[in-house]
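K.L.:
Requesting a structural model of the entry that follows:
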Amino acid sequence: MLRHLRPALVLLVVLTAVTGLAYPLAMTGIAGAIFPAKAAGSLVERDGKLVGSSLIGQSFTSARYFQGRPSATSAADPADAAKTVPSPYNAAGSAGSNLGPTSAALAERVKADVERWRAENPGQAVPVDLVTTSGSGLDPDLSPEAALFQVPRIARTRGLPEDRLRDLVGRQVQGRLLGILGEPRVNVLALNLALDDLAAK
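P.N.:
All right, here's what the predicted structure looks like:
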């Protein structure tokens, strides 16, 4: 029996060392050398201060900023660890809501969000990504249509011309990867930083 067990244990140790230690360390080192910013989390700095990551959405609630998709992430309730409370864009709790199309709670939440957005911009169709969460709950991007939908509100609150804001959104649109993969999108953090720059001018 020892004759059969020994090769299995040796193979287990060797494969664990190669696939569990050597390979991940090598890939991390190569990624850090070739793509240092991406390997470090695609962090975004402004005036030497960390303001976020281009990969993880943030909760912009002020009427002065473009707002991203809703986030269904949660965190432990400080009052009762057995329960959770909403915690938008919580990277430690990345997940969707797990509510299906027949969920009354989901239907009510979407309906309330649609009414809120319609009140902000009457007569316009509300882009679907303004009222639906992503699978991760951390989506940092919006469709160009969802960003343009918010232009009138931001123009009013900041006293900026709508055409300049539309131009700003247009300059922030990222196309499909390799021209075919994905959809055109706008990174909300990058757009809001560009908005602050425009307002400062």
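
K.L.:
switch to C-alpha atoms for all contacts and neighbour counts from now on
P.N.:
Noted.

K.L.:
residues making contact with the longest strand anywhere in the chain?
P.N.:
Using DSSP state E to define each element, the chain has its longest strand at strand 80-86. Contacts to strand 80-86, defined as C-alpha atoms under 8 Å, 6 or more residues apart in numbering, come from residues Ala72, Thr73, Ser74, Ala75, Ala76, Asp77.

K.L.:
Here is a second sequence; please produce its structure as well for comparison:
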Amino acid sequence: MKNIFFQTIKLTVAFLVFFSVFYTLLIFGVAQAAPNRGRGKLITDNGKTYYKNIGQSFTKKGYFNSRPSAVAYNAAGSGGSNKGPSNPEYLAEVQQRIDTLLILNPGIKRSDISADLVTASGSGLDPHISVLAAKMQINRIAKERNLDPAQLNTLIEQHTDKPLLGLFGPHKINVLELNIALDKVK
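P.N.:
Prediction:
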């Protein structure tokens, strides 16, 4: 019994040292070889720096709205709400988002609402929306900014990321990049 106890302690210390020191240094070294040295993808616009791969909140009428966040866009607390589709609190939250979306975007039918505009992603920080979600917002933004909807359609097409190798994943749009480009449209 005594031998097993000491072996367990030795193994615990060995794993503690390996995973807290060596593994951490290995991952840090790999990150240093990555683009931007493991600091994420950054976008600088008008003197401000943003993380391209972390969802941001856009609530002004003249911007494309982001996907809702279960963590209030706080990257330190990434995660979903863990509420299932039968949870009354979750259903009330989604219903409130649908109602808000219908008020802000008149002319959209409830049945045409893209799910990614009313439900949060698993991480709560998804920086992308679907092409359908972006197109649903064109009329509101065109009216607010006094732009031709065709200009916004072109902007959406220019900022649509294609699936990996043309096969894996959906067409998607980074909302931050799209809104930065939108600010440059005259």
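
K.L.:
Need the TM-score from the superposition.
P.N.:
Overlay of the two chains. TM-score (TM-score structural alignment, normalised by the length of structure 2): 0.85; 183 aligned residues with a C-alpha RMSD of 2.3 Å.

K.L.:
circling back: of all the contacts of strand 80-86 of structure 1, which comes closest to Lys38 of structure 1?
P.N.:
Thr73 (23.5 Å; C-alpha to C-alpha).

K.L.:
burial of the closest one, as a residue count?
P.N.:
24 (other C-alpha atoms under 10 Å).

K.L.:
Identify the residues contacting it.
P.N.:
By C-alpha under 8 Å, 6+ apart, the neighbours of Thr73 of structure 1 are 86-91, 93-97, 136-138.

K.L.:
what's the answer for Met136 of structure 2, then?
P.N.:
Here Met136 of structure 2 is in contact with Asn105, Ile108, Ile113 (C-alpha under 8 Å, 6+ apart).

K.L.:
can you do 6 Å?
P.N.:
Under the criterion of C-alpha atoms under 6 Å, 6 or more residues apart in numbering, Met136 of structure 2 has no contact partners.

K.L.:
for structure 2, what spans make up the strands?
P.N.:
Using DSSP E, strands in structure 2 cover 42-45, 48-51, 128-130, 160-161, 172-174.

K.L.:
Comparing those strands, which comes out most buried?
P.N.:
strand 128-130 (a mean of 23; mean count of other C-alpha atoms under 10 Å).

K.L.:
what does it correspond to over in structure 1?
P.N.:
Using TM-score structural alignment, strand 128-130 of structure 2 corresponds to residues 141-143 of structure 1.

K.L.:
out of the contacts of strand 80-86 of structure 1, which are buried?
P.N.:
Ala72, Thr73, Ser74, Ala75 (16 or more other C-alpha atoms under 10 Å).

K.L.:
Restricted to helices, list the contacts of strand 80-86 of structure 1.
P.N.:
Assigned to helices by DSSP state H, none of these qualify.

K.L.:
so which of those would you say is closest to Phe35 of structure 1?
P.N.:
Lowest distance from Phe35 of structure 1 to those (C-alpha to C-alpha) belongs to Thr73, with 28.7 Å.
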